[in-house]
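Engineer: any chance you could fold what I've pasted below:
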Amino acid sequence: MNNTQLKNSNKVYQKAEIQARVYFHALLNVIKSRKVFPTLEKNLEELVGKPLISRILTAPAKSVKNKEYSSYIHWLVKTGSLTSYLDRSISYIYLRDLGKSLDSDETRDRINHVVKDLEKYLTKTNKEPFRLVELYRWAQKEQIEATFIWLMDKLKMVSDHIPEGMDQDNAKRKLIKIIAGVLLHEFEEMEESISSNERAKRLDEAIRLGYCYGLTYPFIDDLLDADVLTDHEKKQYSQLLRTTFTQREVAEWEEWAGENEELIRFVHQELGEAFSFINERISKEVKEKFFDQVFIFYQSQEIDREKNLSDPNFTNEELYLPVILKSSSSRLLVRSLIGNSDIEIDNRTFYYGLYNQLSDDFTDLFQDYESGAVTPYTYYLAYHNDRNDLINPFELYWAVIYYLIHHVYQSDKKTAQIILNRAINGLKRNKERLGEGKYHQLMNVFARNMDSFHQSILQLMNKINDVDFFDKLLRDNMLNTMKKERKEKKTFLNHSKTIRNELNKRLRIGRSYGLDEPITEAANYSLASDAKRLRPIVASMIATDIYQLDQVTIIPLLKSLEYMHTASLIFDDLPSQDNASIRRGKPTLHEAYNSATAELTGLFLTQKAYEEQATLDQFDTKTVLELIQYSAKMTAEMCKGQAIDLESKGKKLTLPELNQMCYFKTGIGFEAAIMMPMILAQAPDKEKELMKKYAYHAGIAFQIKDDLLDVEGKKDIIGKPIGNDEDNDSSTFVSVLGKTEAKKAMWEHYCEAQESLNGMPESANFLRHLLDYFINREK
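Structural biologist: Alright, predicted model coming up:
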């Protein structure tokens, strides 16, 4: 490492430390003046005032305690509280994240505009907020679909690489929050007169910059705090980071000593690309500011991380200065990314950071204490009886609130109301989370010298119900949704595995006459493979989960679907058609036997499918006949699709022609897997129409992913050579549209399919996870 660069970085930190020290002593002087609690009590009295009566009377306890997103928003709308709720929430974001002052007419106008737009959005829909489909539609409107797709791919990759021992949901949430924060800053800086092209360009860059900076949370902050790496590995990794931050270029990879080499190699590569992207995109002036804040943030984190709770000798400055620096620099970093250099806003951002950090540290107190982490709260809890000189962090927390209200924001009443509401909300949430007993146990330590003031706070906590904030509701909802979806996906995968395993036992075809039967042997060769069994799995779930049909009675249907699908693959692989040599990880049937046997086996399996369907004798005869008629029709349509495919070789198809061929060749088979159990269940026509639309779009999305895997996939994962489509001169979505546009088309069909499920019962939700699998699969 270059000594000059290291010295310069250390000077930057020392300069920041002086600023933090000045702020810290200003807070100590506020505490010594004994103005904090009497003044804040007056502010609290103003907060209570007349509005309190309506607040107490209109807030039903059940709605307040149960913060389930949809019902809570519905209650806010019903009681006419939504506007004030959103005004409070958006005002707080403008204070905390954007460094704005609420006494500015311009800021108030901007807040009112955002509140009206958000209120319109929330009253229009009662569903989960900011769903993937909605976000993609927004990206389309802003002409940044490619950026959205890039981000989805990146978020998936990050999730796939977060190791056990780390909180995957919170890591992903923090990354998304940072991206949203950078976008928020960019929106605030953009003028209304900006052209749509320039707007798209700036939004694209904001998303990419937000992702690149946000990576530091899961892959630096969280990774170094977790127990994933050994102590030696943490030192190696820290040295890599320090070298990068001081040299301002990615440190070269060196030999790694430890069992987590593969993880750190990935992290080093991804962070390296992110670091380089930021380095290339920001101006020299912004670059200096950004990397100064990066080093301050990293250095303050490292200082805190190396502390040991067993050391009783830390001074107050040693405890608080790194906290002030890491909390302020984390927000100043976001501001520096967009090149804003408003000194007044930067100063407000600097002062605000400590408020959030002390609030967060209080929330994480027991978790930090158990892990031995040193924070002002854990250290005070450990040594308050032994050291009279220690500053009480809870007292300092209120001093920060006093300082913000009366020194930074010049006693603005609206600001005081917002900040105090937020503080009371934080304490209420912690009390609910910890429970009455544990909360008061903590307060016996942290509030023992502020009894009168704390009693006022407790009264307000018990009386005032509407101190909630939208960002907290979104945070809780996001984590709950992630947890719910992960559970549902796990259930879906386990259910799929069970169906697949059970079906594999039943698919084998027995000999009719006890003699050698080459066709039967060939059929069993094709059936006995590592196949996904996707169509019978879908049919099974449609039948049992949505329409409560008996699993045993539909087994002939499931077998028939796999027989028909396997037959279509045998024909598809023939030399006269696609001439494939590998299928499902082993030689295709015509390679293992010969073309004549393959042709006869395909025909044999098609007839076995009809034979199975004819055994559905527990259903109404007319219904079974309708099923067989539908099945025969779909088989004929699939043949047409394959014929179109063969005719198209060497020709450049248009997108409509490609969609038609895809539907006939692939989509119909998927539709059959959905419609055939619905025929047996005699499902309503309206639901059949919705599911046909779902099948059409899901089938095309599946095929586009197949085409993408043929150029981007890995042979050892997908079980067949890549590049077959190009070798066969076949028209595919990639060859017709190119990779980028093909991905956009896949996401469009994904959205159309998801939207078609809105009219289906909740029991059909597994089909949403199936769609996620379609576009995220690797084989």
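Engineer: going by C-alpha atoms from here, please, whenever you check contacts or count neighbours.
Structural biologist: Fine.
Engineer: report how many residues lie close to residue 278.
Structural biologist: 19 (other Cα atoms under 10 Å).
Engineer: now residue 471
Structural biologist: 14.
Engineer: check the protein and tell me which residue is nearest its centre.
Structural biologist: In the chain, the centroid-proximal residue (Cα atoms, centre = their mean) is residue 172; its distance is 5.5 Å.
Engineer: separation between the nearest residue to that residue once chain neighbours are set aside and residue 215?
Structural biologist: Leaving aside its sequence neighbours, residue 172 sits nearest to residue 159 (Cα to Cα, 6 or more residues apart in numbering; 7.0 Å). Applying Cα to Cα, to the nearest Å, the value for residue 159 to residue 215 is 11 Å.
Engineer: neighbour-wise, which of these two wins?
Structural biologist: A count of neighbours by other Cα under 10 Å puts residue 215 above the other of residue 159 and residue 215, at 25 against 14.
Engineer: now do the contacts for the nearest residue to that one once chain neighbours are set aside.
Structural biologist: Among residues not flanking residue 215 along the chain, residue 175 sits closest, at 6.4 Å (Cα to Cα, 6+ apart). By Cα atoms under 8 Å, 6 or more residues apart in numbering, the residues touching residue 175 are 211, 214, 215, 217, 218.
Engineer: from the contact counts, what lies against the helix or strand hosting residue 46?
Structural biologist: Assigned by DSSP states H and E, residue 46 belongs to helix 36-48. Judged by 3 or more Cα pairs under 8 Å, 6 or more residues apart in numbering; DSSP states H and E, helix 36-48 is in contact with helix 393-403, helix 413-434, helix 451-463.
Engineer: to compare with the earlier structure, here is another sequence to fold:
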Amino acid sequence: MHHMREEFTDHADTWYRPHEQKAAQYFASLHAQIKEKTYVASLIDDFHLWKKNHIHHYSLLSLLSRGKRKPDSKDYHRYIQWLNHMGKLDDYLDRSISYIYMRDLGKALHSPDTQVSIQRLVTNIKDHLIRTTSSSDHNQSEFMSIAGVYRWGQKENVEHAVIWVLDKIKAVSAHIPKEMNAEHAIRKLIKIILGVILHVLDEMDDTTPPVERARSLDEAIRLGYCYGLTYPFIDDLLDSDALNGYEKEQYSNMIRTAIMSGTVPELGEWTGNNADIIPFIHAELREAFEYIKNHQRSETLNTFFEQSYVFFHSQDIDRVKVLTNTSYTNEDLYVPIILKSASSRLIVRSVLSAAIDDGFDNRTFYYGIYNQLADDFADMFDDMKEGAVTPYTYYLTYRNQRPDLINPFEMYWAVISNLIHNVYQSDAKTREVILDRAINGLKRCKERVGLEKYNEIMDIFASGMPELNQLIQHMVRKADDVDFFDKLVRDQMVTTLRNNRTEKDHFFNTIKSVRNQINTLLHIPKHNGIPEMKESIIDAANYSLESGGKRLRPIMAWVMGVNEYGLPSTAIMPLLRSLEYMHTASLIFDDLPSQDNASTRRGRPTLHHMHNSAIAELTGLFLNQKAMGEQASLNDFDAKAVLTLIQYSSERAADMCAGQAMDLQSKGKALTLEQLNTICFYKTGIAFEASLVMPAILAQAQETEISTLKKFAYHAGIAFQIKDDLLDLEGEQHLLGKPVGQDAHNNTSTFVTILGKEGARKEMWEHFCLATEALKDMPRNTTFLKHLLNYMIHRES
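Structural biologist: Presented below is the predicted three-dimensional model:
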């Protein structure tokens, strides 16, 4: 073991040292520019050229004639609309996409090919933004809509990869330790996936064959997820307090061993606060590691491991620093961040097994620290609270004791000057984009911390470059048109993820609360003097009612009736009972030997097993009649509306019987998809429809709204049934409460038998999208229904 560890160390040194030496040389050249202040004069000249496009002098008349007042960028839709109205959207997107091409793709902006690619992407994004921000559904941006992502996957013929990655992201979200920022962890993961996709898209054009395009995008989605997983489950996890010191060392050694040996070690026994989460993280990272490794060409595999090690080791060096150590040198502070910021992007092309590109490698190597210093500046107060060592936190702590320390703000501007003039050869477009980004970062900081704190920060960091700083601060106060689309998307994504989590928590709390209420309503009492035989029927009915169940149908009716239509909660209790009585009756009939012949339901013996088929049949009839009686007792509503409801309910009950008859007649027969959709709607979708429509009838809603609810219910019901079919194939009996494999045993045609497992998943997502799109026509809040739909297709039982 000791010999193996020495071999690993030697191997690691061989990988790391040359990169470290290159970073040290880069640092030395920057240090020399800072000492000589050679960057100041050139940047002053750059800013004088730059400000011509950003400092505007308007007359009062021109100000009054320029149209709408600029909205807050937090209002995503209105802000995009304002940019378009003011004729600013093209430039806004151009600088944003240009920046991404420099940062993530390592491109030189003076390249004609790069400009063509940028303009093509700008046009596509602009068309998409204008189309989506003009819609009336502003609850969620389409780029964050699951249905929108799936529709893109359909267009590109990569639905399977999209389904796969959506399931993966959901699983990761459920396993992020509470000590981590879940929204930012998922945002980073999504950002990496999108970055890898962008790399692949940039390699293709209109001449790429559709099959090759789909194959490349499918692989990019999967590789992007596998690489992106390192951010929440390695970088963020090790930066957080989720693991103690010993666990972090154990975990780091495991990662290091995997990179150096090419094999992920077994987890072994893991104790501690996150013992329930770490096995999932380990298994997911191992799967991701193997996927990336298996998709490397033999000639790029060593490069992948080498760059992965440089990235991880430079991160690890930085991570173990403590702010109480007074003796870190400037090299200690800057060399690791040069390496980690560059290697994090260099590794993307390694993951993709892309051809060696010296221009890309060099530009990416020199560019990385620019972003890292900007990020560290934005995060310095949070980093100070956490005791994290960055050039900013260390300088803030020891600047008065250590005159040798380099001011990181000066380093930042020296890097910018070096990039503009030495890396990108004084290209005007590059200067424009980099200075846009720099001023935007300072504007955002000023807005975030307030003027007093911002001035205090500048007094500390900018005192060594007074002439340049005076010009910079003038730009911060006066310059326009320096904001970026990726920042807008970032803020919108974090807000959306946070809102989704809040809404999801509210959704499940609502379900739990309403279910508890409903469970107290369902018991059928036995009054004195009733015949003995009726007592046994009531007992049988209560047995079926008390065996649990999701109670989705009465919950849906309660939410729509009370929350959306404002109906009195006590007044609609008979409706809730009727829905569950009818649903339970349908299950009793389904389970009979003459139909599905099920032995268990909701984890208990079915009713005909507890008694006999005759009692089960009579109990089902009894519950249906009880349901009719409950509906007739809706005394607090308009009598005509109640009669309409009863008529609707009777018609739908008859339709359900027809659906069950069609299902029975189809056993052993090969059905078409259209036939299966019809049976599914009559058996399942109608019950969902009734749960939504019956409260709307009582509220005397418009017929157009009722039609929208019916359309939503149709597609939601089919999606729900397809999920049932998939669970029967691959679910777990202890979660389902009934045996799996019943469909195959009964020779029943299902979406899985007709379409196959993957085809059934695609069909489920198609109906998910159609149900989601139907909600756009709803004139009221649809948050609950959106989360209900998500629950339907992601449930485990």
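Engineer: TM-score of the superposed pair?
Structural biologist: For this chain pair, the superposition-based TM-score is 0.97 by TM-score structural alignment, normalised by the length of the first structure; 779 aligned residues with a Cα RMSD of 1.7 Å.
Engineer: mean shift between the longest helix anywhere in the first structure and the second structure?
Structural biologist: Looking across the first structure with DSSP state H, the single longest helix is helix 470-507. In this overlay with the second structure, the average offset of helix 470-507 of the first structure from its partner residues is 1.2 Å by mean Cα distance after the TM-score superposition for the first structure.
Engineer: before we move on, what about stretch 451-461 of the first structure?
Structural biologist: Relative to the second structure, stretch 451-461 of the first structure is 2.1 Å off (mean Cα distance after the TM-score superposition for the first structure).
Engineer: same check on stretch 318-330 of the first structure?
Structural biologist: Looks like 0.5 Å for stretch 318-330 of the first structure (mean Cα distance after the TM-score superposition for the first structure).
Engineer: which part of the second structure matches that stretch?
Structural biologist: Counting by TM-score structural alignment, stretch 318-330 of the first structure falls onto residues 332-344 of the second structure.
Engineer: and if you look at stretch 427-446 of the first structure?
Structural biologist: Using TM-score structural alignment, stretch 427-446 of the first structure pairs with 442-461 in the second structure.
Engineer: now the strands: where do they sit in the stretch 501-650 of the first structure?
Structural biologist: Assigned by DSSP state E, counting those that start in this stretch, the strands in the stretch 501-650 of the first structure fall at 582-583, 586-587.
Engineer: most tightly surrounded among the ones you listed?
Structural biologist: Comparing the strands of the stretch 501-650 of the first structure by mean neighbour count (mean count of other Cα atoms under 10 Å), strand 582-583 comes out on top with a mean of 18.
Engineer: matching residues in the second structure for that one?
Structural biologist: Counting by TM-score structural alignment, strand 582-583 of the first structure corresponds to 600-601 in the second structure.
Engineer: residue 570 of the second structure pairs with which position in the first structure?
Structural biologist: Aligned partner of residue 570 of the second structure by TM-score structural alignment: residue 552.
Engineer: so what's the residue count around its match?
Structural biologist: Residue 552 of the first structure, neighbours per other Cα under 10 Å, totals 7.
Engineer: tell me who's in contact with it.
Structural biologist: Contact partners of residue 552 of the first structure, counting by Cα under 8 Å, 6+ apart, are absent.
Engineer: now the one 5 residues further on
Structural biologist: Shown here is residue 557 of the first structure, whose contacts under the criterion Cα under 8 Å, 6+ apart are 536, 612, 613, 616, 677.
Engineer: just give me the match in the second structure for the fourth one.
Structural biologist: Residue pairing (TM-score structural alignment): residue 616 of the first structure is matched to residue 634 of the second structure.
Engineer: give me every residue that touches its match.
Structural biologist: Residue 634 of the second structure is in contact with 571, 572, 574, 575, 642, counting by Cα under 8 Å, 6+ apart.
Engineer: just send the residues you listed back as JSON lines, with distance to residue 712 of the second structure too.
Structural biologist: Listed next are the contacts of residue 634 of the second structure as JSON lines, based on distance: Cα to Cα, whole Å:
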{"residue": "571", "distance to residue 712 of the second structure": "26"}
{"residue": "572", "distance to residue 712 of the second structure": "22"}
{"residue": "574", "distance to residue 712 of the second structure": "24"}
{"residue": "575", "distance to residue 712 of the second structure": "21"}
{"residue": "642", "distance to residue 712 of the second structure": "23"}
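Engineer: which of these map to contacts in the first structure?
Structural biologist: On the basis of both residues aligned by TM-score structural alignment, their matches' Cα atoms under 8 Å, what survives of the contacts of residue 634 of the second structure in the first structure is 571, 572, 574, 575, 642.
Engineer: ok, the second one to residue 555 of the second structure distance?
Structural biologist: For residue 572 of the second structure, the distance to residue 555 of the second structure under the criterion Cα to Cα works out to 11 Å.
Engineer: over to the first one?
Structural biologist: Residue 571 of the second structure sits 15 Å away from residue 555 of the second structure, going by Cα to Cα.
Engineer: ok, the third one next?
Structural biologist: Distance of residue 574 of the second structure to residue 555 of the second structure, given as Cα to Cα: 13 Å.
Engineer: which of the contacts of residue 557 of the first structure has the most neighbours?
Structural biologist: Busiest of the contacts of residue 557 of the first structure [other Cα under 10 Å] is residue 536, holding 29 neighbours.
Engineer: give the contact list for it.
Structural biologist: Shown here is residue 536 of the first structure, whose contacts under the criterion Cα under 8 Å, 6+ apart are 557, 558, 559, 561, 562, 673.
Engineer: the residue nearest to residue 215 of the first structure matches what in the second structure?
Structural biologist: Under the alignment (TM-score structural alignment), residue 175 of the first structure maps onto residue 189 of the second structure.
Engineer: so that match sits in a strand?
Structural biologist: No: Residue 189 of the second structure: not assigned to a strand; according to DSSP: H, G, I helix; E, B strand; the rest coil it is helix.
Engineer: in the second structure, what residue corresponds to the residue nearest to residue 172 of the first structure?
Structural biologist: Alignment note: residue 159 of the first structure maps to residue 173 in the second structure; criterion TM-score structural alignment.
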